[in-house]
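1. Mind folding the following:
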Amino acid sequence: MRRPARHNTPAGADTWSGTWVAERLGVELTGDERLPGLLGLALRRNPKRAHLLVSNVLGKHVPQAPSVVHGHGVELGRRVRRLLGEDAAGRAVVLGYAETATGLGHSVADGLGTAPYLHSTRRPVAGVATAGGFEESHSHATSHLLLPEDPALLAGDGPLVLVDDEFSTGNTVLNTVRALHARYPRGRYVVVALVDMRSAADAGRLEEFGREIGARIDLVTVASGTVRLPEGVLEKGQALVARHEAAAEGGRAAAAPSGPSARFPAPLRGAGDGAQAPTGPQSAGDLTRVDLRWPAGLPDGGRHGFTPAHRTALENALPAMAARISAALPEQAHRVLVLGFEELMYAPLRLATELERTTGAEVRYSTTTRSPVLAVDDPGYAIRTRLVFPAHDDPADGPGERYAYNVAGAGFDAVVAVVDSAADTPALHAPDGLLARLAEHTPRVLLAVVPSYVPAAPAAVQDAPERPATMLPEPLRGPAFSSYAPEEVGWLLQDLSDVTLEAPTEEREEAIQSGGAHYAESLPVEYQPSERYQQLFHDALEASAARLAHAVGVVTETVLAERPPRPVLVSLARAGTPVGILMRRWALHRHGLDLPHYAVSIVRGRGIDANALRWLAAHHDPRDVVFVDGWTGKGAITRELAQAVEEFEKAEGVTGFDPEIAVLADPGSCVRTYGTREDYLIPSACLNSTVSGLISRTVLRADLVGPDDYHGAKYYRELAGADLSVAFLDAVTARFEEVTEAARAEAKELLAADRTPTWEGWAAVERISEEYGIHDVNLVKPGVGETTRVLLRRVPWKVLARAGAGSDLDHVRLLAEQRGVPVEEVADLPYTCVGLIHPRFTRGATGADGTAVSR
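-> As a prediction, the model looks like this:
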């Protein structure tokens, strides 16, 4: 097959890709200096507007690096989040415009992080109710439908974020807001676009309209400017298009494609271009169908709504799906195009970004379109080449032409066409269909089909109900909540950062032991470590990082073997959260598995957060959930979780949650899944929030946490200067490679061994409780981690240390010294140490042996 010569796309040309139109029609772009890099110009067959602004970063008409396309949307989303503030951003809904901005809007939702996404559509879906619609007056296809699976999606009172590729006159946005506000009124809208090209006359209309409806309307764009259109430009443009069509038809009649494409033939090529199409399409043998194994129930896009839970599911599935595409590419494929399909922009984009990240190929991304544009093979024109083929998705407006621009002549070694199943029709595979047209210009065509998502239970035709009080919010994520990266953990908590919850240690202890308050109703004052104590932490981390990495590997390998294929990690906040992140990192670095990870609250005597379980059950299969904690002491939380899950299942009728906890260290022999049963220092136990993402322990108080709320916690932003959370994680992660072989071998041995819990720790605690006259096992805190907590948060009586215990107790001895707490060595202690709280605590009280209780 003769290969066409590769041309430079407008995005990569030295000449501005608007020069050709500007010189012939006098059209000018003025404004932001970034505009020429973002936009080119072309002409189109449209009776309402002759010129077309062609984006170089949208991934529609111009093949572009997928990371550039996705990155622009994500950054716009982050800007919206900063504009709205965390509370409002957490209640926002993103709405993108079909067809051009469906992928951009989805990327903006990614940048917001917690926002559900919906895009308008021009494809009616049988049995799905229309929740609204509006007109785009200048578009080639004007009618937009809104078909959310959940009618409540648009009914909330949070901000509505409207995303389009360009903001030209403002008419489309005004039509949208007018239609939606009449049905779902709200107080704030944010309009997002890559470029704001409104004229001076149009600039004030949006603000004026906002005042008219009593709502605030903000605008967020990458760049702004105006398009100067000389008098008579529409007629001149139409005449110019007609002349070029006629010239192309006469000059290339022999090579013009037959069938539907003859009505708008291939472009007239400039001298010296040299790109020629082969005499006919490739054989069917050159088409490779790739089975993506798209996750069941995952929407193909935002036509019916796309939630953050859907986003997590897609992120988890992307590596494997991209690997299947990569395996089907020819070895010599150095330049690859992933070609999306009309409204199906986001799924192909994310597949392309993953290919770009994981392969050595030069990956580009664009999509087909229904918009007819003149193609002129000139470096100063944005649309160099055009492929024409019949519509293949049985569109509502009947058969017609569709187009793929700047694909022919671009020198792609392979094209991956990604369509939804509704478009996988005989017309797609016909001799004049898209696949045949692609095969004329590339050695290899791959076809990947994404199942077209249709809601299982379409909503009735009715107004969307008010948002119910029990509609639970999406997880909080960093950097808005915690210093962890947003992908590392989602916190199923409510943010109580603005509430004063701290109380002096003595007051808390007295209230807790007198029965006047529960320990979860207040917070201890955050311990500020001395320079000497901080050095102990760093020394301990350096000495134990490899040992910790080994334990992380053992417990993660065990979980992956027993809970395949993709467990959902749910850590018990907050001590379990660093461990959950490390387990997630192990799965990602050692297995390429991007596991979902959430943090939930569990409170001794009050149980686990039932609303968090409800959210998990609604977004994941409960059978996939693996609860994670840092360590076991006597096993109180293990028992608490088992009881709470049983009560939840009885009350909710939801089954499948396994109350078994996976822990890094199980010195009390309370669980089956662990990294070690040794009782040694886990450095994350040395500190409080500054090694736990700057998050407090969880809070459960009736005046702050209602029946439809998550448990609460605080984010100590003011402690950012002392934060060691990520440093701790990175130090352990850096040792993964050196311990992998040993960790996998030990996990394999454990999987074959009897790991039945003996509960010997509980028996030891009961014995100690009686021996020291405490008579309350809740005041006996066994193990290095629990002893550290006693010294940091409670009013300790004494510390029992195993005789001969070494450096693992250096920080315990220092804390005990600072608080005036005696350390008593015990020869036959089953734990490395045990912290004791005296049961008869009052101010100035003495213990059973006459020792003064420390204040």
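2. all contacts plus neighbour counts: C-alpha atoms, from now on.
-> Noted.
3. longest strand in the protein, by residue count?
-> strand 216-228 (DSSP state E).
4. what does that one contact?
-> Residues outside strand 216-228 that contact it (Cα atoms under 8 Å, 6 or more residues apart in numbering): 27-32, 34-35, 76, 79-80, 187-199, 206-207, 210.
5. In helices, which of those residues fall?
-> 35, 76, 79-80, 206-207, 210 (DSSP state H).
6. Can you point out the buried residues in stretch 310-330?
-> 310-326, 329 (16 or more other Cα atoms under 10 Å).
7. So which of the residues you listed belong to helices?
-> 310-326.
8. To what extent is residue 650 buried, counted in neighbours?
-> Residue crowding around residue 650 was assessed by other Cα atoms under 10 Å; the count is 11.
9. now the other sequence, so there's something to compare against:
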Amino acid sequence: MAARINKKRSFLFVSKVLGKHIPVGPYTPLLSGAALALLLYLEMSADDADREIMDKLMDQAVHGLIHPEFAEEAYRDLLAARLELPQPVLFIGFAETATALGHSMYNMFAGGASYIHTTREDIPELESVVTFEEEHSHAVDHLCYALNPELLSGSEPIVLVDDEITTGNTAINTIRDIQSKFPRREYVVASLLDWRSAGNIQAYRDLEQELGIRITALSLLQGSIEVKGTPLLNAEAGAGGEESAAAELVTTYVQDGLERLQVTSADSHGVINPSPYLKYSGRFGLESADNKRLDEGVTRIAEQLRGLREGTRTLVLGVGEFMYLPMRIAAEMGEGVAYQSSTRSPIYPQRRADYGVHSAAAYPSAGDTEITNFIYNVDPGQYDDIFVLLERDVPRQRIEPMTDILQRLAGNKVHLIVLASEPETGGSRT
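-> Okay, here's the model as predicted:
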């Protein structure tokens, strides 16, 4: 656990399998979503004929999560199972922490699945089909931009995916909003951790009765917690440890062959970024038929990035909500690669063996300078090369606060990788 710098909730569970606050092997967070997918399959469709096989796969998945050296094998075996649900299912991942978790869960199903993740980004040209609040969060508004207006209009079950359920209020708020616009009979709330109290569990039952729906909760670990004390509201500055000389920064535009969406974003000051978004990142909706195209793009990017590696210790860094594609790319970049993402979660760092966050580096977000982002648990010289992947281009002066920090952390070189559908004039630049 760690202390959250937040008056609404004073604690945070720092996951060793999520790939957010702690660097992990990329197959570990991919496997965590796959394990949730297997739980859903066992709940909705597994019969006696294949339950024994599925139980063995679940044992293998749990073993891989506990022992990361077996995570890749467990993930690949689960993917090879080609799971199919008896009816279409829509998955919704909660921003920012569970965007990759939800995507990995959805990706396990060979057909009949669709996915979208919520976002905190303001895209003026599009209208959010779902809007709700996360009451305990430092950033409360969730938006949901579905390009296909039919995505939420069916009667299929909706699976809400979050990394952790503490009270269940976020899921309740989401279900209420969806049900008021796109009513259906069945919801599933899937999470790595479920800490709901008896009263919180009853709140689900009460909502079922009120709305005439069914809510199923799935988690890899369930228990109860009690937290005492007051929140710490001031973080220790700096990343900790001795800083090395600034590593070289190399910017590379990588042509990925993936389709772009020609819409813009606006920050808190109304400043517009005209750079297009990846159409199939998950933010705008995906269907199973899109997965092959994404897989091809991931392999194409990873092949190019493997050739840029110079050291044996590499960190691949996603940015905020943009987690899943960098995670997948990291998984195909060879041995000695760790993955994590930057985050807007404010956490108090402290160097203790029994504490989840030992270092923190803060900087203004490239997407919105009013938002502070953090990189946790990376020490100077821990990695030879650091690759930070951007979904879309941003003005150089906006990304510099982040790259300045990374240059003090990397032992050799920082690669700023900007994904692009077409080659930029002049190619790579430093």
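10. Can you state the residues of the second structure onto which the longest strand of the first structure aligns?
-> Alignment of strand 216-228 of the first structure against the second structure: residues 214-226, by TM-score structural alignment.
11. So what's the residue count around the counterpart of residue 138 of the second structure in the first structure?
-> Using TM-score structural alignment, the partner of residue 138 of the second structure in the first structure is residue 140. Per other Cα under 10 Å, the neighbour tally for residue 140 of the first structure reads 16.
12. The counterpart of residue 25 of the second structure in the first structure: neighbouring residues, count only.
-> Residue pairing (TM-score structural alignment): residue 25 of the second structure is matched to residue 65 of the first structure. Using other Cα under 10 Å, the number of residues around residue 65 of the first structure comes to 22.
13. Check the one 4 residues further on too.
-> Using other Cα under 10 Å, residue 69 of the first structure is surrounded by 25 other residues.
14. Now tell me what touches whatever helix or strand it lives in from outside.
-> Secondary structure from DSSP states H and E places residue 69 of the first structure in helix 66-84. With contact meaning Cα under 8 Å, 6+ apart, helix 66-84 of the first structure is reached by 57-59, 89, 104-112, 190, 192, 194, 220-222, 349-350, 352-353, 356, 363-365.
15. Grab the nearest non-local neighbour of residue 145 of the second structure.
-> By the measure of Cα to Cα, 6 or more residues apart in numbering, the closest residue to residue 145 of the second structure outside its immediate chain neighbours is residue 128, 4.8 Å from it.
16. Check residue 324 of the second structure too.
-> Residue 324 of the second structure's closest residue in space is residue 100 (Cα to Cα, 6+ apart), at 4.3 Å.
17. which residue sits closest to the match of residue 25 of the second structure, ignoring its sequence neighbours?
-> residue 364 (4.7 Å).
18. residue in the second structure matching the one you found?
-> Match for residue 364 of the first structure (TM-score structural alignment): residue 338.
19. hang on, that match in a strand?
-> Yes: counting by DSSP: H, G, I helix; E, B strand; the rest coil, one finds residue 338 of the second structure located in a strand.
20. Looks like it contacts residue 318 (just checking).
-> No: contact status for residue 338 of the second structure versus residue 318: not in contact, 11.2 Å apart, counting by Cα atoms under 8 Å.
21. Mind checking which of the contacts of strand 216-228 of the first structure are in strands?
-> Using DSSP E, the contacts of strand 216-228 of the first structure in strands are 28-31, 188-196.
22. farthest pair in these?
-> Greatest spatial distance among those (Cα to Cα): 28 and 188, at 33.8 Å.
23. Could you check which of those two has the larger neighbour count?
-> Shown here are residue 28 of the first structure and residue 188; by other Cα under 10 Å, residue 188 has more neighbours (19 against 16).
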